[in-house]
Structures are given as structure tokens and as C-alpha cells.
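Engineer: My questions concern the predicted model and sequence given below.
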Amino acid sequence: MPDPRFFESLPALDVAALAQRIGAEVLRGGDRKVSAVAPLGSAGSGDVAFMGDRKFVQALKDTAAGCVIVPAAAADHAPADASVLVSPTPQASWAEASMLLHRSIPLTAITSAEAAEDDSVVIEPGVVLGQGVRIGRGSRIGANTVIASGVQIGRDCVIGSNVTVGFALIGDRVKLYAGVRIGEAGFGAAGGRTGPIDVPQLGRVIIQDNVTVGANTCIDRGAYDDTVIGENTKIDNLVMIAHNCVIGRNCLIAAHTGISGSVVVGDGVIFGGKAGIGDHLKIGAGARVAGGAGLLADIPPGETWSGYPAKPIRQFLRETVWVSKQAAKKRDDKE
């Protein structure tokens, strides 16, 4: 279930009514009531899940979801006790179901006194605070910053000017510099009946203690699970961290780095400037990604990778030297 501090649940629907509204066909179980959406692995009896790729057939067989949305070819793999909806575009249908069952809580402004733990909290001019916001002792919120409904901010934090924070839980002694965007919707789209539709992002951002986030950096909330930034990690200006990423403790991320969705980063990893990281990768503890590298494969712990596509740095340097020698030899032959 999405965090009720950030999302409100809309009235439950029976499966038949849901199918009609999302353009799916009821195969069985149209009278079941459903009240939420969830992934296959964590769905319960009142949840709607989907399977859009054959690699998740086993997850479909094992799911406890009350209702599943599947392509026709996968219907036989659905659990016998689940309601089954058939759709040519299961993910898009699930996204439409998400919008019928969940909605983000709108921003209703409250006073500084309602949000602050005590008088040591400093709220500068132009700050907007949403319903349910809590700000810990000794924290400072910069001018014209917006803290959306339900956000929790720890003690002794420094939030710069023109920052937006939503769908987030923030630890103690965190610094967010000017223009930071925390908790915006991650980039998720699915092909639907009339073209691509946005997939609702129902997760959160968790920022642990002593994290620093540089100016104009964006950290997206999870699609359903959380985006997590581990304690004492330091992030430079103009960094992009996409939905569902889990960044370990004591990491260093230099400017213009882009980390795609669902990347898992171990403790103590260093990213050079302008590194680009492909989605669903795992980077082991203590690894290093050189500046400008384009990473398309997992990195084992402790290794340094460079180049595009990135590879172990010794291999990259050997290949670079070989290419340079071959080019020089061709020039000499022409002369």
C-alpha cells in the first residue's frame, strides 16, 4: 500500500467495473473487490498486479494478488484463486488502475508553528508547508522552498532556497542546496490504447543522515518501492538519480552524473563527473566509475571502470594504447 502520508486511497472497485474503465476483459472473478495496486511480489488479496513480460511468469505463478492483469498468452499461469483481467497492454492497464485507486494528497498549506518541532526551526520568507509536514529541531528552510504534504525532515538540516521536497523522509543533518528537486515522479511510460501513458509513481524518497545534495540535483521517488540515499553520501550539483535507485553509504557522486532507474550502488562508491549509468545495474562496494564513463554492465566490488562502454580500467587503457598505435602506424604507412 502506498504511504498514506503522501497518497490517499480512492473507493474500492469490483474487478468487473475496473475492467470496463481500463479497457480489459474479465476472464474470471469479476465480483471481487480491489482497493490498491502493487507489484506481483508484494501484492495481497485486495491488490491489483500485472505481468507484462514473460520473464516474470514465475512471479505471476507465486503472487498473492487478488487480481492480475496479463496478456492472453499468460492467463493460464495466473493463480487459480486470483481474478484475471486480460489486456494487450497490461502495464498501461495497471497504470490506469493506479489512477482509479490512488491519488497524491494535495498541498494544503499549514503554518510554521504547526510544522516545527520547536522555536529553533528557522523558516525563511516565501516557504510553503503542506499538511502533515514535520521539521526537526535546529533545521532551517530557505526562502521560497516548498515542502509538500506529509514530508518529514530531521534535526539540524539545512534546506536551501527554491527547493521542492515531496514524498520524502529526510534524516538528521541533511543539506539540500538551492534548486534541489526531491520526490518528483520518475520517468515511467507504458504503451496504451491511445499511445504512451504515464505510469503513476507511488513510492517515496528516503534520505538518510548526513547526506549532502548539490544545487539543482534531482532525485526521483520510487515507482512503487523507495529511492534510497545512504547516510553520509555526498552528491554534487546537477546530478540525476532516477526512481528506485538504492545508493549506499559514504558514496561520492560528481556533477552531471546520471543514474538510471533501479540501480543498486554499494557503500563507498565514487562516480566521476558526467558518468552515465544504465538501468537495473549493480555496482559493488568500493567501486569507481571514471568521469565520462558509460556503464552498461555490473561492476564487481572494488574495481575501477572507464570508457564507453565502460570496462575495467586496465583493459580500457590497453585498448586505447593499441588503437592509438594502429592509427599512428597507418599514418606512417601513408607517408
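Structural biologist: Thanks, I have it. Numbers count the residues shown, from 1 in each chain.

Engineer: drop to CA atoms for contacts and neighbour counts, all remaining ones
Structural biologist: Will do.

Engineer: Off-centre distance for the helix or strand in which D332 is found?
Structural biologist: Using DSSP states H and E, D332 sits in helix 313-334. Distance, stretch centre to chain centre, for helix 313-334: 41 Å (Cα atoms, centre = their mean, to the nearest Å).

Engineer: same question, stretch 285-301
Structural biologist: With Cα atoms, centre = their mean, you get 20 Å for stretch 285-301.

Engineer: And it, end to end?
Structural biologist: 5 Å (Cα to Cα, to the nearest Å).

Engineer: In it, which residues are buried?
Structural biologist: 285-301 (16 or more other Cα atoms under 10 Å).

Engineer: same deal with stretch 44-64?
Structural biologist: Buried-residue list, stretch 44-64, by 16+ other Cα under 10 Å: 44-52, 59-60, 63-64.

Engineer: So which of those sit within strands?
Structural biologist: Using DSSP state E, the members of those that fall in strands are D47, V48, A49, F50.

Engineer: Would you convert the buried residues of stretch 44-64 into JSON lines that also reports distance to N244?
Structural biologist: Formatted as JSON lines, the buried residues of stretch 44-64 follow (distance: Cα to Cα, whole Å):
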{"residue": "G44", "distance to N244": "21"}
{"residue": "S45", "distance to N244": "24"}
{"residue": "G46", "distance to N244": "24"}
{"residue": "D47", "distance to N244": "21"}
{"residue": "V48", "distance to N244": "20"}
{"residue": "A49", "distance to N244": "18"}
{"residue": "F50", "distance to N244": "18"}
{"residue": "M51", "distance to N244": "19"}
{"residue": "G52", "distance to N244": "19"}
{"residue": "A59", "distance to N244": "19"}
{"residue": "L60", "distance to N244": "21"}
{"residue": "T63", "distance to N244": "21"}
{"residue": "A64", "distance to N244": "22"}
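
Engineer: Closest one to T89 out of those, please.
Structural biologist: For the buried residues of stretch 44-64, the residue nearest T89 by Cα to Cα is G52; the value is 7.4 Å.

Engineer: check contacts around that closest one.
Structural biologist: By Cα atoms under 8 Å, 6 or more residues apart in numbering, the contact list for G52 reads V70, P71, T89, P90, Q91.

Engineer: pretty sure V57 is in a helix, no?
Structural biologist: Yes. Using DSSP: H, G, I helix; E, B strand; the rest coil, the assignment for V57 is a helix.

Engineer: Hmm, it is touching A75, no?
Structural biologist: No. V57 lies out of contact with A75 (Cα atoms under 8 Å); the separation is 10.1 Å.

Engineer: What about T194, how many residues nearby?
Structural biologist: 6 (other Cα atoms under 10 Å).

Engineer: rewinding a little: just the buried residues of the helix holding D332, please?
Structural biologist: I313, F316.

Engineer: And here is the other one:
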Amino acid sequence: MTPDPRFYDALGPVSLAELARLTGAELSAPEAGERQVLGVAILSRAGPDAVTFLTNARLLPELAAARPGACFVSAGEAAGLPDGCVGLVTGQPQAAYAQAAERLHRPRRVGEGGTPAAVEEGAVLAPGVVLGAGARVGRGTLIGANAVIGPGVAIGRDCVIGANVTLGFALVGDRVRIHAGAAVGEPGFGAAAGAGGLVDMPQLGRVILQDGVTLGANSCVDRGAFEDTVIGENSKIDNLVHIAHNVRVGRNCAMAAFTGISGSVVIGDGVQFGGKAGVADHVVIGDGAIVAADAAVMRDIPAGEKWGGSPARPFRQWMRETAWLTREAGRRKGTQA
């Protein structure tokens, strides 16, 4: 899988020798310096034309299964590379991968040339709307004043896009409502330590908003780092919610204001979040679960369960513990008096 060409320009091919010079890496097989790669890819998606990175020896079996053309790797793990995979040996594999991504892929920006935008009959664009090259707007869609629709973005029919929305790197279904000031498709948060300090990790994925989604005012939905960020059909997101990169939200979910979902969380269908709930990265929340307001979810929640507290645990357990603490606090206060 390569980054979607509607949103990213491919700048390859690039030789491994050039990548080594760019990143300060050393080739494990110098004779392979003229071998070329077309792009970067995460480990699970890497193929013979891609360069990836490895920071944990436990992932060597996954690397062997993927068989990428090249891999940024530390000296201690270079010996474990599979046949046919050329090592780019460096002390900062992740940061080197980020540099390679900038050399091989470039996000398309508003104002650049390309295929003209296409607007179906019956769509309405308010004053100040900006459409990037190749953007598509469906019949009956209303786009509010000063909204910016990035290159390649596809918006379905009968949608409402509010004033001052920024919408990029995204595919939007029918009957979607995005309220004023929302930011969809901005880079997700990720950084790696490099020789000169922290460097931003590449964010080469997309955002997919399925039919009937509502996204509240001033909310943020980050595009994926390489996979997509997906919000499922008919899910309703309140104002001031943040959904990070690679998150997958199921159908008919509801999130109240100030909810924050960290990267790579998987949320089932029909899940509900109270206001100011927070979820740690890579957590899985099962179908029909309920997360109470102000909960801090640090581990997986089984389907159908209700959790609350910080850290979050099953709701009845949390209530019993809270009641016990209240009684104990009152008892101690009475003793001291």
C-alpha cells in the first residue's frame, strides 16, 4: 500500500545510497547502493519496493514476513534482517525513516496546480470557500464561508460543511455534517528522537468519514500515520472532541464534548462516551460499551460494559470504591474531631 496519490505526490524512485547519505546511515550491503525504492511503508505494509524501519527485535518475524526492500535498523538488530532486505544501519532508525519519508512523499497543498475541482449541480459554496485541485463536491452539499477543502478531497451529497472548516486528506460520505471551525485531516501527533532533537514522524494516511457522521464545532480528527482514521456510519461527535491518528470508530457511536481518543484506538459499534472521557493509545473498546464522563481508559473494555473512574474500571466497582473512600474519609474526620 502506497500513500493515496490524490493526497500525496510520489517523489521516488530513490537509490539506497542516496537515502544513506541523506540520513547518515550505513548500508549493510554496500554493493546494493544502486537499488531503488519507491516509498516508505510501515512494517506490516512494506514490500520489495519500500523502505521501512525496525526498533524492536521482537518484530523481526513480522519483518521477515513482509520482506521489504530495505530497512532502517540499529547495529544490534541488523544481523537479523531477512535475505533480500538491505539494512540502513543507524542509531535512530525511526528518525531516519521520517527523513526518508520527506524525500519520497510530499503532501499536496492548496494552491498547487492540477486537475480542476469538480462541483456537482445543486451544491452551494459560500463566499471565501477554497477548493484544492481535484477536490469533488456532491449534489446538494452546502459549504460555509471561508472553508478550505484540500486537494483530492471527496465530499458526498447532501452534506453541510460549516464556516472556517479545514478539510484535507479526507473522503467524506453522504449526509455528513461538519460544524464550524472543525479541522479534519491535519497531521497526527508523533515524534522520534533524532541527532538534532525531536523530528516529526510522517503522517501519510487519510481520514474517512462515513455516511451520516456529525462532527462538532472546533473538533479535530487527525489523518492516519499510514493507515486511515475512520469514523463509522451515523456516529455523532460533539464539539471540542479530539480523535487522533489511526483511530477506528464504529457505527452509531456518540462522544460528548472534550472527549479525547489517543492514536490507534479501536472502538466498536454503538459505544458512548461521556464528556471529558479520555482513552490511551492502542486500547480496544467493545461494541455497546459505555464510558462515563471524565473517565481515563487505560486498558481494553469488553463489549457491553460500563466503565468509569480514573483509571477507568467497571462502573459498579468504581462506585463501590468511591463510596468506601467517602465513608473512610468521614470516619477519619470524625475521629480527628
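Structural biologist: Sure thing, it's come through. A quick note: this is a predicted structure, and the numbers were derived from the prediction, not measured.

Engineer: thinking again about what came up before, which of the contacts of G52 of the first structure tops the neighbour count?
Structural biologist: Among the contacts of G52 of the first structure, V70 has the most neighbours (other Cα under 10 Å), with 28 neighbours.

Engineer: is it true that that one touches V48?
Structural biologist: No. V70 of the first structure lies out of contact with V48 (Cα under 8 Å); the separation is 10.9 Å.

Engineer: what lines up against P309 of the first structure once you look at the second structure?
Structural biologist: Using TM-score structural alignment as the criterion, P309 of the first structure maps onto P311 of the second structure.

Engineer: Apologies, that question was intended for A95 of the first structure.
Structural biologist: Using TM-score structural alignment, A95 of the first structure pairs with A98 in the second structure.

Engineer: For my notes, confirm its match occurs in a strand.
Structural biologist: No. Counting by three-state DSSP, A98 of the second structure falls outside a strand, being helix.

Engineer: okay, now it: neighbour count?
Structural biologist: Neighbours of A98 of the second structure using other Cα under 10 Å come to 22.

Engineer: The nearest residue to it once chain neighbours are set aside: neighbour count?
Structural biologist: For A98 of the second structure, ignoring the flanking residues on the chain, the nearest one in space by Cα to Cα, 6 or more residues apart in numbering is M201 at 5.3 Å. A count of neighbours around M201 of the second structure, defined by other Cα under 10 Å, yields 22.

Engineer: and M201 of the second structure, how far is that from A78 of the second structure?
Structural biologist: Taking Cα to Cα as the measure, M201 of the second structure falls 22 Å from A78 of the second structure.

Engineer: Which strand or helix spans the one residue sitting closest to the centre of the second structure?
Structural biologist: Nearest to the mean C-alpha position of the second structure, counting by Cα atoms, centre = their mean, stands H245 at 1.5 Å. Here H245 of the second structure, judged by DSSP H and E, is contained in no helix and no strand.

Engineer: and it, what pairs with it in the first structure?
Structural biologist: With TM-score structural alignment as the criterion, H245 of the second structure lines up with H243 in the first structure.

Engineer: Once you drop chain neighbours, what's closest to its match?
Structural biologist: G222 is the one closest to H243 of the first structure (Cα to Cα, 6+ apart), at 4.4 Å.

Engineer: Aligned counterpart of the one you found in the second structure, please.
Structural biologist: Aligned counterpart of G222 of the first structure in the second structure: G224 (TM-score structural alignment).

Engineer: One more: L60 of the first structure?
Structural biologist: Using TM-score structural alignment, L60 of the first structure pairs with L63 in the second structure.

Engineer: same deal with G30 of the first structure?
Structural biologist: Aligning on TM-score structural alignment places G30 of the first structure opposite G33 in the second structure.

Engineer: if I look at its match, how far off is S44 of the second structure?
Structural biologist: Taken as Cα to Cα, the span from G33 of the second structure to S44 of the second structure is 24 Å.

Engineer: What is the burial count for R181 of the first structure?
Structural biologist: By other Cα under 10 Å, neighbour count at R181 of the first structure equals 22.

Engineer: any idea how far S262 of the second structure is from the counterpart of it in the second structure?
Structural biologist: Under the alignment (TM-score structural alignment), R181 of the first structure pairs with A183 in the second structure. Look at A183 of the second structure and S262 of the second structure: by Cα to Cα, they are 16 Å apart.

Engineer: And for D9 of the second structure?
Structural biologist: In this structure, D9 of the second structure and S262 of the second structure are 28 Å apart, going by Cα to Cα.

Engineer: out of those two, which sits in the busier spot?
Structural biologist: S262 (20 against 14).

Engineer: Which position in the first structure pairs with the more buried one?
Structural biologist: Correspondence of S262 of the second structure to the first structure, assessed by TM-score structural alignment: S260.

Engineer: before we move on, back to that, what is the nearest of the ones in strands among the buried residues of stretch 44-64 of the first structure to G195 of the first structure?
Structural biologist: Ranked by distance to G195 of the first structure (Cα to Cα), these are led by F50 at 18.8 Å.

Engineer: got a list of what the closest one touches?
Structural biologist: P39, L40, V68, I69, V70, P90, Q91, W94.

Engineer: Helices of the stretch 1-150 of the second structure, residue ranges please.
Structural biologist: With DSSP state H, counting those that start in this stretch as the criterion, the stretch 1-150 of the second structure has helices at 16-23, 60-66, 93-104.

Engineer: so which of those comes closest to G144 of the second structure?
Structural biologist: Minimum separation from G144 of the second structure across those (Cα to Cα) falls at helix 93-104, 33.1 Å.

Engineer: how far apart are the closest one and its match in the first structure?
Structural biologist: On superposition with the first structure, the mean distance recorded for helix 93-104 of the second structure (mean Cα distance after the TM-score superposition for the first structure) is 0.4 Å.
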